[in-house]
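>>> Any chance you can model this:
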Amino acid sequence: MARRNGAPEVNAGSMADIAFLLLIFFLVTTTIETDAGLDRMLPPMEPPEEDVVIKQKNIFTVNINRNGQLLVEDELMDLRNLRESAKTFLENGADGSCEFCKGKRDPASSDNPTKAIISLKNDRETKYSTYITVQNELVGAYNDLRNREAQRLYGQDFTKMESEYLNPETPESVREGLKDKVKRIQEMFPQKLSEAETSTN
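Here you go, the predicted model:
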């Protein structure tokens, strides 16, 4: 009986097919996480046809230094008080045109919510976590006021209405019913959050 020379060979002809099938399997079944960003409306590319004059009293300035300290309207402020201060500014209603505002109508503060602008500026060395926390407090001020008015007018929170309206899985008939409500609340308290150029000092 003749002896075989060497070890038996493995047929590797189908290995490429198996690797290709595994690659397709993992591509199809793997979910790719996307980073959630900040929801901001960028200014248009073209400059406006006419210059817009903004009164200084309609600008609520918030500065964050490299140490994470807040300078709000040129005064040091604790982060815990930022949201309430922003709400007081937004609904001040100095010109008397805002019927739903519950502000003090201080003539030195904002005229009405449609003219009120929050200007945020930070240092280049500001911690990202501090920056995001400040952003959340400022957006929270808008959401609190919008929720209050949505409860008064429609008996539900604005944030819930807006998320349902923006959800693509919401039936079209429901979205149509929410469209005017969401737009009305947004027009009552338009989110005008401006980010000034980062400071290098």
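
>>> hey, let's count contacts and neighbours off CA atoms from now on
OK.

>>> Now name the helix or strand holding residue 185.
Remark: residue 185 resides in helix 172-188, with elements defined by DSSP states H and E.

>>> which helices and strands does that helix pack with?
helix 128-154, helix 158-166 (3 or more Cα pairs under 8 Å, 6 or more residues apart in numbering; DSSP states H and E).

>>> What's the separation between the one residue sitting closest to the centre of the chain and residue 99?
Nearest to the geometric centre of the chain sits residue 39, at 3.5 Å (Cα atoms, centre = their mean). Separation of residue 39 from residue 99 (Cα to Cα, to the nearest Å): 29 Å.

>>> buried stuff in stretch 154-168?
Using 16 or more other Cα atoms under 10 Å as the test for burial, stretch 154-168 gives 157, 158, 161, 162, 164, 165.

>>> which residues does the third one contact?
Think residue 161. Residue 161 is in contact with 178, 182, counting by Cα atoms under 8 Å, 6 or more residues apart in numbering.

>>> Next, the second sequence, to be compared with the first:
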Amino acid sequence: MPRRKGAPEVNAGSMADIAFLLLIFFLVTTTIETDAGLDRMLPPFEPPNEEPPVIKQKNIFTVNINRNGQLLVEENLMDIKDLREAATKFLENGADGTCDYCKGRKDPASSDNPAKAIISLKNDRETKYSTYITVQNELVGAYNDLRNREAQRLYGKNFTTMEADYLNPETPSSVRDDLKDKVKRIQDMFPQKLSEAETTTD
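Got it, this is the predicted structure:
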């Protein structure tokens, strides 16, 4: 009686190669979405050597965002679309007359000059992140609009373009050296003082 043959063996030697090729395929073709965020660089920590200066309330532009995404600007309800214009008017108000390039109303109840003007942003813990980012963009946009205006007046270029070229490591050193003082001058004219107050739970 002839012996029965066993089940034929499956050659699995090439399975590892196939799995490896599939892994490489998915790594190459898969795209990973990046989350939107804010580009911020924190200043180096320096222990306070003296008491902080007293800041007048009129030099603080308060922006509050509640859990429903509503804005309370200087204790008044405001649409997000009007925020940039209101912040711009505050930053270049020039109440003390020391800012000769400001085009503000010189309202004595508003900020003295751009160096003293501070924007304070406060939000609720349940505020939507998209609303928070939009408000941040509008406030930073107010600074950029003013800086672009002065850069155009002084150098015939947008500040955002000048700053991008200055920060780009591929920009030739001679060009970066030329931009350094120009960028700093515009930044000093409208220093970005955007303060974020502690989040509330109301």
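
>>> Show me where structure 1 has its strands.
59-64, 70-72, 75-77, 117-122, 193-195 (DSSP state E).

>>> can you tell me which of those comes nearest to residue 25 of structure 1?
Nearest of the strands of structure 1 to residue 25 of structure 1, taken as Cα to Cα: strand 193-195 at 44.2 Å.

>>> quick one: contacts of that closest one?
117, 118, 119, 120, 121.

>>> let's see it at 6 Å
The contact list for strand 193-195 of structure 1 (Cα atoms under 6 Å, 6 or more residues apart in numbering) reads 118, 119, 120, 121.

>>> Of those - the most surrounded one?
residue 120 (21 neighbours; other Cα atoms under 10 Å).

>>> and residue 149 of structure 2, what pairs with it in structure 1?
Aligned by TM-score structural alignment, residue 149 of structure 2 pairs with residue 148 of structure 1.

>>> Disregarding flanking residues, what is the spatial nearest neighbour of its match?
Distance criterion Cα to Cα, 6 or more residues apart in numbering; nearest residue to residue 148 of structure 1, sequence neighbours excluded, is residue 157 at 7.3 Å.

>>> now that neighbour: how far from residue 182 of structure 1?
10 Å.

>>> go on, residue 28 of structure 1?
Per Cα to Cα, residue 28 of structure 1 is found 37 Å from residue 182 of structure 1.

>>> Tell me which of the two has more neighbours.
Neighbours were counted for residue 28 of structure 1 and for residue 182 using other Cα under 10 Å; residue 182 has more, 19 against 9.

>>> ok, and the closest non-adjacent residue to the more buried one?
In space, and not counting its chain neighbours, residue 182 of structure 1 is closest to residue 162: 6.2 Å by Cα to Cα, 6+ apart.

>>> ok, now how distant is the one you found from residue 135 of structure 1?
Taken as Cα to Cα, the span from residue 162 of structure 1 to residue 135 of structure 1 is 19 Å.

>>> Which one of the contacts of strand 193-195 of structure 1 is nearest to residue 177 of structure 1?
residue 118 (30.8 Å).

>>> in terms of contact, does the closest one touch residue 60 like I think?
Yes - assessed by Cα atoms under 6 Å, residue 118 of structure 1 is found in contact with residue 60 at 4.6 Å.

>>> tally of neighbours for residue 152 of structure 1?
By other Cα under 10 Å, the residues close to residue 152 of structure 1 number 11.

>>> Would you mind measuring from it to residue 41 of structure 1?
Distance of residue 152 of structure 1 to residue 41 of structure 1, computed by Cα to Cα: 27 Å.

>>> number of nearby residues for residue 151 of structure 2?
Neighbours of residue 151 of structure 2 under the rule other Cα under 10 Å: 22.

>>> How about the contacts made by it?
The contact partners of residue 151 of structure 2, by Cα under 6 Å, 6+ apart, come to 157, 158, 159.

>>> give me that answer again for 10 Å
Residues near residue 151 of structure 2 by Cα atoms under 10 Å, 6 or more residues apart in numbering: 145, 157, 158, 159, 160, 161, 162, 182, 183, 185, 186, 187.

>>> for residue 59 of structure 1, same thing?
By Cα under 10 Å, 6+ apart, the contact list for residue 59 of structure 1 reads 73, 89-90, 109-110, 115-119, 192-194.

>>> what do you get if the cut-off is 8 Å, keeping everything else the same?
Neighbouring residues of residue 59 of structure 1 by Cα under 8 Å, 6+ apart: 110, 116, 117, 118, 119.

>>> And it, how far from residue 9 of structure 1?
The value you get for residue 59 of structure 1 to residue 9 of structure 1, if Cα to Cα is used, is 79 Å.

>>> Equivalent analysis for residue 129 of structure 1, please.
From residue 129 of structure 1 to residue 9 of structure 1 the distance is 59 Å (Cα to Cα).
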